[in-house]
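Asks: Sharing a model that was predicted from the sequence below.
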Amino acid sequence: MPYFSHKLLGVILGLLISGQVLTVAAVELNPAHPESYEVVKGDTLWDISARFLREPWLWPDVWYVNPQIANPHLIYPGDRIVLTYKDGRPILSLQRGAQHLKLSPRIRSTALDTAIPMIPIDAIAPFLTRPYVMEKEEMELAPYVVHFLDDHIVGGAGIRFYARSIESENPLRYEVIRPGKPYKDPETDELLGYEAAYIGAADLQRTGDPAKLELVSTTMESVIGDRLLPVTKGVPLNSFQPRAAKANLEGRIISVINGVSQIGQYNVVVLNRGDRDGLEPGHVMKIFQGGEMIRDAVAGGGKTVKLPLEEAGLLMVFRTFDRVSFALIMHATQPLHVLDWVRSPEG
């Protein structure tokens, strides 16, 4: 059985294949691996990798590209993946099938504003194209809604409003953002940023203090105090490649998007680590539970013992900010929770 549903599509499929077998000694085979596997429509590269490898993201380390095959970086339904060995190391290679259907999966990097073959774009695209995290200074300096025209109490598409202090006509379009709860480091209590809900878009009609704008689209009603940020472009992941986070990197899950209490496969979570800690899109981390201090009732005298950490799942970072990151839960062996630990697979 593969680790993940065949419904999982694309972020994980931005594997950039090198063209040669990489000699990495740490790759371990799945004990139940097949000798070969025929690709079917709906497969993902991660699924296929999980059939052969204990750690699916290490696929590029054992991939052999046959230069005699046309487009050897692409895998189609009907193709066969074959396991062989070279100098005692496993090699996965491609035998081209007779029929070439629509690509699925695609073993190369693609920008996220083009078709990513294997992930439902709408599941993660909003998290790549909108802020969703605001820095404290950014929030304090941003223009904000102070009044809606024509006696409106809240604003929807087509409603004009005034905002504090916009003196430049560049840009002419803004995203309307509502700051939410603070993200804090559970270990140090450091303020890492603020959750930011996307409200809509507004066009600048007149600069000044107050400036005049019109809401052109909304996902929910705007209210006084909503902040305005220049429209940002999507986050292109042109060289997105799943790989282990750097050794000894450790963090915590500090929030889950959409507020569910128990976290499972394909939920998006927030980590208390970001750019400044060396996290990058594509980094894979293992999830652990435990570590609590409990009272030793037998020993008595107020003595305690620390419970060990137990592996509970796997996630992949897909967007980073300065001090926090967004990650997709790839696999969970049990319900996950806020404050669970995350660590690099390399220890």
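Replies: Perfect, I can see it now.
Asks: all contacts plus neighbour counts: C-alpha atoms, from now on.
Replies: Fine.
Asks: which residues does Ser18 contact?
Replies: For Ser18, the contact set (CA atoms under 8 Å, 6 or more residues apart in numbering) comprises Pro60.
Asks: measure it to Arg51 for me?
Replies: 21 Å (CA to CA, to the nearest Å).
Asks: And here is the other one:
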Amino acid sequence: MSRSRPKMNTRWGALAARAAVVAAASAVLPALAAPNYPVTPDQRATAHQVAQAGVPLAELAPDAPQTHTVRPGDTLWDISKLFLKSPWRWPELWGMNLEQIRNPHLIYPGQLLVLVKRDGRAMLQVGQSLTADPQTVRLSPRVRAELLENGAIASIPLHLIGPFLNEAVVFDSNELELAPRIVATQEGRVLLSRGETAYVLGDLGGAREFRLFREAQPLRDPETREILGYEARYVGTAEYVRPGEERFGADGKPVTVPATFVVSTIRLEVGVGDRLSPVPQRELTAYAPHAPAAPIDGRIVSLYGDALSAGQNQIVALNKGRRDGLERGHVLALWRAGRADFDTTSGKKKPIQLPDERHGLLFVFSAFERVSYALIINVKDPVHPGDRFTAP
């Protein structure tokens, strides 16, 4: 398969400042759910004009390097922390065409990133060493844009969210009640492990690979108690072996023969009653960290797994989803609720409420209609259901 090399603006490309994203995309962001939203010539021109300015020098990290050679294992988040005080503001430093706000020009191991400062602003360019002198570089106006499988670095470490892309699933309704189910096991075993046989009844719909789930639980909004969706406990995966059939038994009466499956992977031991859902196509396209275009204020619904509190690199469910404007790549601020206290300095005990304090960041990696999953990028204090999040 040939690899495309999209051309960047000849003036080093569109270095997308936050102002460009807000100014040029505000009129089209109500259509976020659409895969290709329209961009008018005026909006594109505005975006490029603002983007070419780069970011203020005051936004750079105090020890930002002049150059950085991308290494295997680097992520956009890692590189952002090298250059910027706020890593999620990567799109403001690095250029992205307006059509690719959610899938930017990607960076590859071996490329040289050069920090250019001019007139109180900073821009980041791709360079290539011409000599052994690391200070001598040749700037290039081209950057490849390809899928992660073709070698580009990711936004954040995929090993942190990779297992959850298929495992952490929210169903809009309790559809698992009607899903195909395991009705019997190999040799009547209570629990099955990898490589063992399960027998399934239900409409398979032509799929051949399925996820196994158990105990679908409603996700309720912490404030309204409204059901936002149903989260089922991920058990593992199973592969189709042969179909079921209807036949007549020895007594001449009709009898149902279940379909045969083999358990291919397990997170929990598989048992009778577990439900099957087709494995979706895995999405590993890159998406740059960026702020929501509009204000957002929500609450954490639950912590993924059995923990009572969560910390860095753990997964949380949010009470906002696609219909609220959240999308993959959005970065959100975590807030710690201010405690109730008393003012005793005036001689009287007067109740006061301390302000909320920002204490961490979330990275949205999966968005459903009314719920999203996010990775805790960093945090100072334990995170609990009901904690608040906003745009950063």
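Replies: Cool, got the structure. Note that the structure is predicted; figures quoted are calculated from it, not measured.
Asks: And the TM-score between them?
Replies: The TM-score (TM-score structural alignment, normalised by the length of the first structure) is 0.75; 314 aligned residues with a CA RMSD of 3.6 Å.
Asks: any idea which residue of the first structure is furthest from its center?
Replies: Gly301 (45.8 Å; CA atoms, centre = their mean).
Asks: Now do the same for that residue: helix, strand or coil?
Replies: coil (DSSP: H, G, I helix; E, B strand; the rest coil).
Asks: Where do the helices of the stretch 51-200 of the first structure begin and end?
Replies: Per DSSP state H, counting those that start in this stretch, the stretch 51-200 of the first structure carries helices over the ranges 59-62, 121-129, 136-141.
Asks: Val342 of the first structure is nearest to which of the ones you listed?
Replies: helix 121-129 (20.4 Å; CA to CA).
Asks: With the second structure overlaid, report how far that closest one is off on average.
Replies: Its aligned residues in the second structure lie a mean 2.5 Å from helix 121-129 of the first structure after superposition (mean CA distance after the TM-score superposition for the first structure).
Asks: can you give me the strands for the stretch 51-200 of the first structure?
Replies: 63-64, 80-86, 89-95, 133-134, 145-148, 160-163, 173-184, 191-206 (DSSP state E, counting those that start in this stretch).
Asks: The first structure: which residue goes with Glu177 of the second structure?
Replies: Mapped onto the first structure by TM-score structural alignment, Glu177 of the second structure lines up with Glu140.
Asks: roughly how far apart are Ser264 of the second structure and Leu192 of the second structure?
Replies: Ser264 of the second structure is 11 Å from Leu192 of the second structure, by CA to CA.
Asks: what about Ile377 of the second structure, neighbour count?
Replies: Look at Ile377 of the second structure: counted by other CA atoms under 10 Å, it has 19 neighbours.
Asks: That one - that's part of a strand, no?
Replies: Yes: if the criterion is three-state DSSP, then Ile377 of the second structure is within a strand.
Asks: Can you name the residues that contact it?
Replies: Gln312, Asn313, Gly360, Leu361, Leu362, Phe363.
Asks: Would you write out the PyMOL command that picks the buried residues out of these?
Replies: In PyMOL, a selection of the buried entries from the contacts of Ile377 of the second structure looks like this (16 or more other CA atoms under 10 Å):
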select buried, resi 312+313+360+361+362+363
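Asks: which ones among the contacts of Ile377 of the second structure are found in strands?
Replies: Gly360, Leu361, Leu362, Phe363 (DSSP state E).
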